[in-house]
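# Got a sequence here, can you build the structure:
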Amino acid sequence: MPKLSLVVPVYKVQGYLPECLDSVLGQDCTDFEIIAVDDCSPDGSGAILDEYAKRDSRIHVIHLTENVGLGRARNAGLEKATGDYVLFLDSDDTLSDGALSAIRDRLDATGNPEILVFDYARTYWDGRVHPNLRADLLREDGPDVFSLAERPRLLDLLQIVWNKAYRRDFVTRTGLTFPPGYYEDAPWTFCSLISAERIAVLDRVCVHYRQRREGGNILKTVSRKHFDVFDQYQRVFDYLDAHEELDEWRGPLFRKMADHYLTILERPGRLPQDARAEFFHRASADYRARLPKGFTRPAGGRGHKYGMLERDAYTTMVSALTAVKLRQRVRSRTRTAINRSKRGAMGAFYQSQLRLPLDENLVLFSAYWSRSVSCNPAAIDAELARLAPHTRRVWAVRAENAARVPEGVRVVRVGSREYWAALARAKYLVNNVNFADSVVKREGQIHVQTHHGTPLKTMGLDQQKYPASTDMDFEKLLERCDRWDFSISSNQFSTVVWERVYPCSYTTLETGYPRNDVLVNATAEDVRAARAALGLADGTKAFLYMPTHREYQPGFTPPLDLARLADELGPDVTLLVRGHYFYGSSPHVAELRRTGRIVDVSGHTRVEELYLAADALITDYSSAMFDYAVLDRPIISYVPDWDVYSAVRGTYFDLLQEPPGAVATTQAELLRLLASGEYDSRDTTERRDAFRRRFCEFDDGHAAERVVRRVFLGEESLLPIVPFDERPHAPTPAQALELVERA
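Purely as a prediction, here's the structure:
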């Protein structure tokens, strides 16, 4: 039987759950169990729990068949707990290093009290850590063990259960359970503290209480569910009525009740406007019904508010709150004026367009900072033309890239009046990066963020851990991400990353990447056409080399001697090189380029056509590996600087341990793999299969259709994903040649 049982209720936290579990499993104290309760979570949280449970026998997972809410999910975990003590940890919070050892040692040192209260700190997305404002109440002064009567100010701590360890036999003896509804911590916290005879404190931060930037706290949601607080305090006072020996706590708990009711009334974003009067009158009724004899109101303004509750003086309360709002409105108007002056730099024309109605059928596309017509936005554009021909589709393109626009595509030049008009009036804005800071998100406008790759390297807020790799303004980044309505994902892995590193209130669409549809649906003729466009002769083996950018290098230094590699591979091999400048000044390279042995495809707009043409991919840390894997063709990871790259840029998994195929860390090793054919073996095929199942999860050839039907046609449910083993994919160049010759 373990010393500690940690009950972790789980609901829609897939972006934070791994960090929570890792913070527990990484503790130096190992005498614990985790009871994780999947509260019928609609995201991937349940699967994450199962994966962790497979790796660690201390994790026990309960999957509830219906969503029951936080309180009852905790009850389900409590029933399965076997430890001497029970702790509750919310699944988006984390334990600090050494927390469980400190808790265990303090329990032992204080003779196993019924409750141990420990400290916590609030953590924020930008790295700020704010201490508990009432940490002074947890100083280990005086007796090690005491009753609440000796330290009654512990009631002034936040009404939470996860900053305490409860002796399990004490919980059983008192019959404590969590009620349903909002504010379920109040009856548990108050009833446990007033019932315990032996309490101890630990003056140490053991929990990091995550302050989620986007709607993670249901108590900050406008809803009539806040009326649940009346039921919770009914339970508290019912408990007092059933335990006459605890009657001394009636006055202190009455004060906590009144303060709680006033807090809900005063905090914006909780009660619907048409429910405020009703809430006040119910609060007033409770106040009068439970007012203890001889009760003294607090001094000052708080005491005046108590008086308004006692008199049921709602009109007076409204007048007081209106005065506060007026002061806030003045400050808000000042900020608005400042923002308007900043937006004035955008030009009066854009401002005038923002006042016009939205064009319900206008869609504005952009890709890669308006450099091209490509990627996921281009695939959505094509599918939109097929399924919703009534829409008018326009692309934002920079003037210097206008020549790269395919024929027949309507374009607005970035910075022109037409561009600003389209930004202001288009119902839909589709991009694989963010629009500029100056773009205003209008009410009713829909922003679709398609992204442009599965992340190996750290992204978004995770880049804060690697300051050498970026000088990004993260606050500005999140303001841009706040405009998203939809975020497209090609696999569960990406979904979890995006939701954590871009914590904003968008809807994730697990559709697959639209740009990869062609890799599933392309025919033999498509493959042949892609090769012919690059001048690749039949029988020529083509390796596509796509290195990525290194932020820590001032300029790109190719990690591969392409001329030597081409020479050693022989005349029947062509290297397609995409990305960065390579040894163009070398006469030998120039000769190889003239013969077609090296082809610079950096300017090729449709990378998907390069994938179709290539027999195999050579890359390092580029997201190209995830897309190319859809084709089920060989991938070689050439990673001579893995140690440096992973340390400076940060990665989400170890590419050396989980590669999509063969791995080489030197050019000699790469040449051996290519020349011998070892890059395409049973072992590399097995690695690629595992990689594909993880990262090509939703890429079944229907991604663009899913996006169009959900976003533009308003269909609520997505098309089902074709089972992985039933999906086709484009034929290899050799298969395409055989199929064409047969035909």
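
# C-alpha only now, for contacts and for neighbours.
Fine.

# burial of Asp286, as a residue count?
A total of 20 residues lie near Asp286 under the criterion other Cα atoms under 10 Å.

# Toward the C-terminus, what is the element adjacent to whichever strand or helix holds it?
Asp286 belongs to helix 276-290 when assigned by DSSP states H and E. Downstream of helix 276-290, the next assigned helix or strand under DSSP H and E is helix 300-311.

# So which other helices or strands are in contact with that next one?
Contacts defined by 3 or more Cα pairs under 8 Å, 6 or more residues apart in numbering; DSSP states H and E place helix 300-311 against helix 276-290, helix 314-343.

# tell me which residues of the last one are tucked away?
Neighbour counts over helix 314-343 (16 or more other Cα atoms under 10 Å) mark 314, 317, 343 as buried.

# Downstream of it, the next helix or strand is which one?
helix 348-354.

# residues of that following helix that come out buried?
350-351, 353-354.

# Throw those residues into a markdown table and include distance to Val363, thanks.
Shown next, in a markdown table, are those (distance: Cα to Cα, whole Å):
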| residue | distance to Val363 |
| --- | --- |
| Tyr350 | 17 |
| Gln351 | 19 |
| Gln353 | 16 |
| Leu354 | 16 |
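
# List just the nearest of these to Ala532.
Tyr350 (45.5 Å; Cα to Cα).

# quick one on the thing from earlier: specify which member of the buried residues of helix 314-343 is nearest to Phe32.
The nearest one, if we look at those relative to Phe32 and count by Cα to Cα, is Met317, at 49.6 Å.

# Apart from its chain neighbours, what residue comes closest to that closest one?
Met308 (6.7 Å; Cα to Cα, 6 or more residues apart in numbering).

# How about Leu95?
Closest to Leu95 by Cα to Cα, 6+ apart is Val207, at 4.6 Å.

# burial count for Glu114?
Neighbour number of Glu114 under other Cα under 10 Å is 23.

# which residues does the closest residue to it other than its chain neighbours contact?
The shortest distance from Glu114 to any non-neighbouring residue, by Cα to Cα, 6+ apart, is to Arg167 (4.9 Å). By Cα atoms under 8 Å, 6 or more residues apart in numbering, Arg167 lies in contact with 84-86, 112-115.

# Tabulate the residues you listed (a markdown table), appending distance to Leu321.
Output for the contacts of Arg167, formatted as a markdown table (distance: Cα to Cα, whole Å):
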| residue | distance to Leu321 |
| --- | --- |
| Asp84 | 48 |
| Tyr85 | 44 |
| Val86 | 42 |
| Asn112 | 47 |
| Pro113 | 44 |
| Glu114 | 42 |
| Ile115 | 39 |
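
# Next, the second sequence, to be compared with the first:
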Amino acid sequence: MPTNDPPLISVALSVYNGRPFLPEQLDSVLAQRGVSLEIVAVDDGSADGSLAVLEDYARRDPRVRFHPNPHNLGPTRSFERAMALCRGEFLAPCDQDDVWLPDKLAVLHAAIGGHDLAYCDSEYIDGDGRCAGRRISDDLQMLEGDQPLRFVMHNSVSGHAMLLRRSLFEQVRPLPTALYYDWTLAMFAAARAGVVYVDRPLVRFRRHGQAFSSLGKAAGQATRRSDRYRRWIGDRQALLGVLAASRFDTDGRARRLAEALTAAVDGEGCGGLLRGIWHERAALAQHEAAWRVALRLQLRLLRKLHRARLEARTA
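As a prediction, the model looks like this:
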């Protein structure tokens, strides 16, 4: 018999020493309007009393279930376990230190349509909950669509802001631990039924010194340029490798680009990478970072060859 009841949305919460912010976040999730809700929380070995907070909420509200991890699994495996324990058709990853607006889940569910993933903008707050007057969209180009290579080169989809179909998660797990889980899910969502963006800040996203993601780090905690460059290349190599090994790379585009990037990094020349980027220019539209890195690798190779020639002359 048909029913008008909203589908169950499962909130997958991973907790690690989050007691200072956890009650406010749980209250904001439990206050979601217009959805059927469950919260599945896993505690990843907290030592600050976070588990007691989860036990208290589970005792007072049957929508909350908690599961201590057998040992510390790390962020990606912990989120993956939380999502695997969920029962809903739709999954909403949840950080321990943010605040959700009351209509967040209802708006994302209305927006997802036939896509695999919907996500929203977020407003920055500091460790004390004060608004910073900026959004994530002020710092990132917010992507959507069905071009996975665009999401390889640049990711704007944060786990705290997303709603995804369980069928996507089940198809692509296990998630690679070397990568942010939300980036991997966004890439595969684009490869499958696509990603849609909601241009509304439905999360108050906390930035502080103990945040796990680089986006959540407090302002001023910058990394060295050389470290960012190496991380940029390493992340793309890993993502391209994961995509190339999946069922979604049917035409070998990710494999060819992965091989060209590895050859450039290994000093075998950047011609293949430059040709690959040009060939994929439609998919990589507006991602000038790919060109900059390719040219930087080419310059590094030329310098290496120049030093070798100088050494040969003086030998």
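
# isn't Ser28 of the second structure right up against Lys104?
No - using Cα atoms under 8 Å, Ser28 of the second structure makes no contact with Lys104, being 10.0 Å away.

# Who has more neighbours out of those two?
Lys104 (24 against 17).

# Nearest spatial neighbour of the more buried one, chain-adjacent residues omitted?
Lys104 of the second structure sits nearest to Leu202 (Cα to Cα, 6+ apart), 5.3 Å away.

# The one you found looks like it's in a strand, true?
Yes - checked against DSSP: H, G, I helix; E, B strand; the rest coil, Leu202 of the second structure lies within a strand.

# roughly how far apart are the counterpart of it in the first structure and Phe118 of the first structure?
Counting by TM-score structural alignment, Leu202 of the second structure lines up with Cys206 in the first structure. When Cα to Cα, to the nearest Å is the yardstick, Cys206 of the first structure and Phe118 of the first structure sit 7 Å from each other.

# again, but for Ala529 of the first structure
Distance from Ala529 of the first structure to Phe118 of the first structure, by Cα to Cα: 67 Å.

# Compare neighbour counts for the two and give me the winner.
Neighbours were tallied for Ala529 of the first structure and for Phe118 using other Cα under 10 Å; the higher tally belongs to Phe118 (24 against 16).

# Touching, the more buried one and His208? I think so.
No - contact criterion Cα under 8 Å: Phe118 of the first structure and His208 do not qualify, at 11.6 Å.

# how about the nearest residue to the residue nearest the centre of the first structure, chain neighbours excluded?
Nearest residue to the geometric centre of the first structure (Cα atoms, centre = their mean): Glu499, 1.4 Å. Distances taken as Cα to Cα, 6+ apart put Gly15 closest to Glu499 of the first structure, at 5.4 Å, once the chain neighbours are dropped.

# ok, now Val42 of the second structure?
Closest to Val42 of the second structure by Cα to Cα, 6+ apart is His67, at 4.7 Å.

# Helix, strand or coil: sort out the counterpart of the one you found in the first structure for me.
Alignment note (TM-score structural alignment): His67 of the second structure maps to Ile62 of the first structure. Secondary structure state of Ile62 of the first structure, per three-state DSSP, is strand.

# what residue of the first structure matches up with Ala82 of the second structure?
In the first structure, the residue paired with Ala82 of the second structure is Gly77, using TM-score structural alignment.

# wait, isn't its match in contact with Asp38?
No - counting by Cα under 8 Å, Gly77 of the first structure does not reach Asp38; the two are 9.8 Å apart.

# what residues are shared contacts of these two?
9, 62.

# so how far is Leu149 of the second structure from Pro23 of the second structure?
In terms of Cα to Cα, Pro23 of the second structure sits 38 Å off from Leu149 of the second structure.

# cool, and Lys304 of the second structure?
With Cα to Cα as the criterion, Lys304 of the second structure and Leu149 of the second structure are 30 Å apart.

# how about Arg33 of the second structure, what's its match in the first structure?
Match for Arg33 of the second structure (TM-score structural alignment): Asp28.

# In space, what's closest to that match - neighbours in sequence excluded?
Nearest residue to Asp28 of the first structure, sequence neighbours excluded (Cα to Cα, 6+ apart): Gly98, at 6.2 Å.

# Give me the secondary structure label for Ser10 of the second structure.
Under three-state DSSP, Ser10 of the second structure comes out as strand.

# Return the residue of the first structure aligned against it.
Aligned against the first structure by TM-score structural alignment, Ser10 of the second structure finds its counterpart in Ser5.

# and what of Cys94 of the second structure?
By TM-score structural alignment, Cys94 of the second structure lines up with Leu89.

# surely that match meets Ser5?
No - if you go by Cα under 8 Å, Leu89 of the first structure and Ser5 don't touch, sitting 10.2 Å apart.

# Give me the neighbour count for the match of Cys94 of the second structure.
26.

# residues touching the match of Ala82 of the second structure, list them.
So Gly77 of the first structure contacts 7-9, 35-37, 62 (Cα under 8 Å, 6+ apart).

# from those residues, which is closest to Ala542 of the first structure?
Of the contacts of Gly77 of the first structure, the one sitting nearest to Ala542 of the first structure (Cα to Cα) turns out to be Ala36, at 49.8 Å.

# count of neighbours near the closest one?
27.
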